[in-house]
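A.B. asks: What shape does this take:
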Amino acid sequence: MRMRPTLAWTPPQDWPSGTTDLEPVANALSTGGVLVLSGAGISTESGIPDYRGEGGSLSRHTPMTYQEFTASDQARRRYWARSHLGWRTFGRARPNAGHRAVAAFARHGLVAAVITQNVDGLHQAAGSKDVVELHGSLGRVVCLSCGTFSPRGELAKRLQEANAGFDPVAAAINPDGDADLTDEQVGDFRVVPCTLCGGILKPDVVFFGENVPPQRVEHCRTLVREAASLLVLGSSLTVMSGLRFVRQTVQSDKPVLIINRDPTRGDLHAVTRVALPLGTALTTMAERLDIQVD
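C.D. replies: The predicted structure follows:
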C-alpha cells in the first residue's frame, strides 16, 4: 500500500554526507545497463515542486487518500476543483535538462529503463521510451465503475464547460497536480461523471492508501534483476514504493548511486550520493561522456 507521506524522517547525525564527485556515477553510466529510479526532485527545474525539499509542499499540503476520495462527494468536489486548476499549470510543464539527459543516455544504450515515481509524464515528453510510471499518470483518467480510460485533456474541457467562470487564485501548485484552495474557493464546483456509464472519474494515479498494481511492481522487480546498477535521481526514498527497489538492488550485489541534494533513506545502501542540482549533474556527465543533450 502507498502510505501517505509525512515529514517525520530526519537523518541521524552520523548519516553519510553528500559529495560533489560525479566520477562514480559517470563510471556506472559508461558501463551501461543502468536502471533509473526518479522522484519529484527531477521535475523541480520544470516548475513542479517536490514534497520534502526546501519549501516542499508537505509543509502545507496533505495529499488526499483513496479512501477519502471514494467515500465522499464533497472530497471529490474538493479534489477535482483543486486538480482542475492545478492542471492548467501542471499540464504546461516541459522537460528540463535532467529529463533530456536521461533520454540521451538511453538513446546511447547507457540507461536501460526508467522507473518514475512522478505522475507528470515529463520523461516521455523528453524522449525516454522505456518508462514505468510507478504511481500512474495525471494525463489519464479512469472510471471506477466501467474501467474506461480517457485523456485528461477531454475531462479538462468538460470541467471547464461545467464550471464557467471558475478561476480562483491558488496559493501554490503541488507535486500531485492539485492547487491549494480554501473551501470557500472550491465553492459549489461541479464534478462531471463518466460519459459511458455515469460512474466516478479518478485520475489514473495511485493515491495514498491505494495499492500499486502488483503486475507493475513485478515488472519493476524484473527491471532491477536485469540491470547492472540503479541510479536514483531526485527521490528522498522516504516511502517504500521506491526504497524497496534500492534494497532489492543491494541484495543482488549491484551498486546503487544517488543524485539528490538532500539526504535520503537509501544513503546507507549507496556507493555515493551526489548533492548537486540534477540538471547540472546530468548535463555535466553527458559532457564527460561526449553525449549531446537535445
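
A.B. asks: C-alpha only now, for contacts and for neighbours.
C.D. replies: OK.

A.B. asks: What is the longest strand seen in the chain packed up against?
C.D. replies: Using DSSP state E, we find that the single longest strand of the chain is strand 136-143. Applying 3 or more CA pairs under 8 Å, 6 or more residues apart in numbering; DSSP states H and E, one finds that strand 136-143 contacts strand 149-151, helix 152-162, strand 201-205.

A.B. asks: one more time with 10 Å
C.D. replies: Judged by 3 or more CA pairs under 10 Å, 6 or more residues apart in numbering; DSSP states H and E, strand 136-143 is in contact with helix 73-90, strand 149-151, helix 152-162, strand 201-205.

A.B. asks: tell me which residues in stretch 281-294 are buried?
C.D. replies: By neighbour count with 16 or more other CA atoms under 10 Å, stretch 281-294 contains the buried residues 281-286, 291, 293.

A.B. asks: Following up with a second sequence; could you model it the same way so I can compare the two?
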Amino acid sequence: MNTGNIKKAVKLIRESRYMVAFTGAGVSVESGIPPFRGTGGLWNTTHPIFLEIEYFQKKPLQSWKKIKEIFYDKLGDAEPNIAHEILAKMEKRSFLESIITQNIDHLHQKAGNKYVYELHGTYKQLVCIGCNSEYDMSFADLNFLPPTCFVCKGILKPDMVFFNEAIPEFAQKKSFEEAQKADLLLIIGTNAEVLPAAKIPEIAKKTGAKIIEINIKPSPFTNTVTDVFIESRATEAMEEIGKLLYL
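C.D. replies: So this is what the prediction gives:
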C-alpha cells in the first residue's frame, strides 16, 4: 500500500466540502460476504437463474430455497468491519455526506451511517409481488417458504434488484444527485461493471469532483477518472485513513 497516496487522499478529504462514498462488494468481503463476480464470487459456483425475476415469478419456492441458503442464512450474522466503521465515523465528523452502495447487506447502516442510497436494494426488506406491501425481513418465518403477504396472501420477494428488474427510482435519483453534488468521490471495493452504477464516477468527474479509489487491483476507473489510486484491501486503507483523520 502506497503511504504517499494515503496522505494525498487524506489531504483531499480534509479539503473537501462535499464528499460522497461509492461502495461495492470489496468493502464487505472481510465481513464474510462473498462478491457475486470475480475471485471467490457466487456466480462461479451458483447459477444466477434463481435471481432472475421471471424465474422467481414462475418458481418462487425453488428460488426462495436458494435465496435463503445464500443470503438469509449468512447475512444476518455478518458484522460491519473497520472500513464500514470508519465511514460511519467520517459521517459523524462531517467528512462524509452520504454513501451510494451496490451492496444489499445493510452493513453501512448497521455501522451507523444514516445517509445510504442502495442502488440494488436490500435483503432487510421484503415486498409483495401482488400488492406491493412492504415488510421488514423479521416479519417472515423463513422455515416456511415461500413467505406470503399478510394483506393479500401474495408471494413476498426480497426487496433487492433481481436480473431484468429496474433499479429503484428513488435510489437512482438520489445517487445521481449526490454524485453531481460531490467535489470528492471515494470509491471503495468496486469495478461497477453494471449500469447505472457504472455511471456514478463519470457523473462526479464531469461536475468537477476529485476521485479517490481504493481497490485490490486497478479497475476501469483507475486510468480514466481516478486521481488517487490506493491499491489495497478496503479495511487496511480505511484504517490508515481513519488514523490520519484522528477518527
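
A.B. asks: quick revisit: state the pair within the buried residues of stretch 281-294 of structure 1 that is farthest apart.
C.D. replies: Farthest pair in the buried residues of stretch 281-294 of structure 1 (CA to CA) is Ala281 and Ile291. Separation: 13.6 Å.

A.B. asks: so is the most centrally placed residue in structure 2 in a helix, a strand, or just coil?
C.D. replies: The residue lying closest to the centre of structure 2 (CA atoms, centre = their mean) is Asn103, at 2.5 Å. Put simply, Asn103 of structure 2 is coil when judged by DSSP: H, G, I helix; E, B strand; the rest coil.

A.B. asks: What is the aligned counterpart of it in structure 1?
C.D. replies: Aligning on TM-score structural alignment places Asn103 of structure 2 opposite Asn118 in structure 1.

A.B. asks: Now do the contacts for its match.
C.D. replies: With contact set as CA atoms under 10 Å, 6 or more residues apart in numbering, Asn118 of structure 1 has these partners: 37-43, 50, 132-138, 175-176, 205, 235.

A.B. asks: residues near the counterpart of Thr148 of structure 1 in structure 2, how many?
C.D. replies: Counting by TM-score structural alignment, Thr148 of structure 1 lines up with Ser133 in structure 2. Counted with other CA atoms under 10 Å, the neighbours of Ser133 of structure 2 add up to 15.

A.B. asks: list the contacts for Ser133 of structure 2?
C.D. replies: Counted by CA under 10 Å, 6+ apart, Ser133 of structure 2 has contacts 126-127, 149-152, 154, 156.

A.B. asks: Select, from these, the two members most distant in space.
C.D. replies: Pairwise over the contacts of Ser133 of structure 2, using CA to CA, the maximum falls at Leu126 and Cys152, 14.1 Å.

A.B. asks: out of those two, which sits in the more crowded spot?
C.D. replies: Leu126 (25 against 13).

A.B. asks: For Val212 of structure 1, give its distance to Val141 of structure 1.
C.D. replies: Using CA to CA, to the nearest Å, one gets 16 Å for the distance from Val212 of structure 1 to Val141 of structure 1.

A.B. asks: Read off where stretch 199-217 of structure 2 ends up in structure 1.
C.D. replies: With TM-score structural alignment as the criterion, stretch 199-217 of structure 2 aligns to 244-262.

A.B. asks: I meant to write stretch 161-168 of structure 2 there.
C.D. replies: Going by TM-score structural alignment, stretch 161-168 of structure 2 sits over residues 206-213 in structure 1.

A.B. asks: I'd like the distance from the matching stretch to the chain centre, please.
C.D. replies: Here the centre of stretch 206-213 of structure 1 is set off from its chain's centre by 13 Å, with CA atoms, centre = their mean, to the nearest Å.

A.B. asks: Please spell out which residues along it are buried.
C.D. replies: Buried residues in stretch 206-213 of structure 1, counted by 16+ other CA under 10 Å: 206-208, 210, 212.

A.B. asks: Distance check, Ala204 of structure 2 against Glu169 of structure 2.
C.D. replies: 19 Å.

A.B. asks: out of the two, which sits in the busier spot?
C.D. replies: Ala204 (24 against 10).

A.B. asks: For structure 2, just list every one of the helices.
C.D. replies: Counting by DSSP state H, structure 2 has helices at residues 3-15, 53-58, 60-67, 73-75, 82-92, 107-111, 169-181, 199-206, 234-244.

A.B. asks: Just tell me the aligned range of the shortest one in structure 1.
C.D. replies: Following TM-score structural alignment, the partner segment of helix 73-75 of structure 2 in structure 1 covers residues 88-90.

A.B. asks: The matching stretch against structure 2, how far on average?
C.D. replies: Compared with structure 2 after the fit, stretch 88-90 of structure 1 shows a mean deviation of 1.6 Å (mean CA distance after the TM-score superposition for structure 1).

A.B. asks: Please state the offset of that stretch from the chain centre?
C.D. replies: Distance, centroid of stretch 88-90 of structure 1 to centroid of chain: 15 Å (CA atoms, centre = their mean).

A.B. asks: what comes up buried for that stretch?
C.D. replies: Neighbour count says stretch 88-90 of structure 1 has Phe90 buried, by 16+ other CA under 10 Å.

A.B. asks: cool, stretch 136-152 of structure 2 as well?
C.D. replies: Buried residues in stretch 136-152 of structure 2, counted by 16+ other CA under 10 Å: 137, 140, 145-149.

A.B. asks: where's the match of Thr148 of structure 1 relative to Ala234 of structure 2, distance?
C.D. replies: 36 Å.

A.B. asks: With Phe36 of structure 2 instead?
C.D. replies: As defined by CA to CA, Phe36 of structure 2 lies at a distance of 17 Å from Ala234 of structure 2.

A.B. asks: So which of these two has more stuff around it?
C.D. replies: Neighbours per residue (other CA under 10 Å) separate Phe36 of structure 2 from Ala234, with Ala234 holding more: 25 against 15.

A.B. asks: Trace that one over to structure 1, please.
C.D. replies: So, by TM-score structural alignment, Ala234 of structure 2 is matched to Leu278.

A.B. asks: For that match, which non-adjacent residue is closest in space?
C.D. replies: Spatial nearest neighbour of Leu278 of structure 1, chain neighbours left out: Gly98 (5.8 Å); criterion: CA to CA, 6 or more residues apart in numbering.
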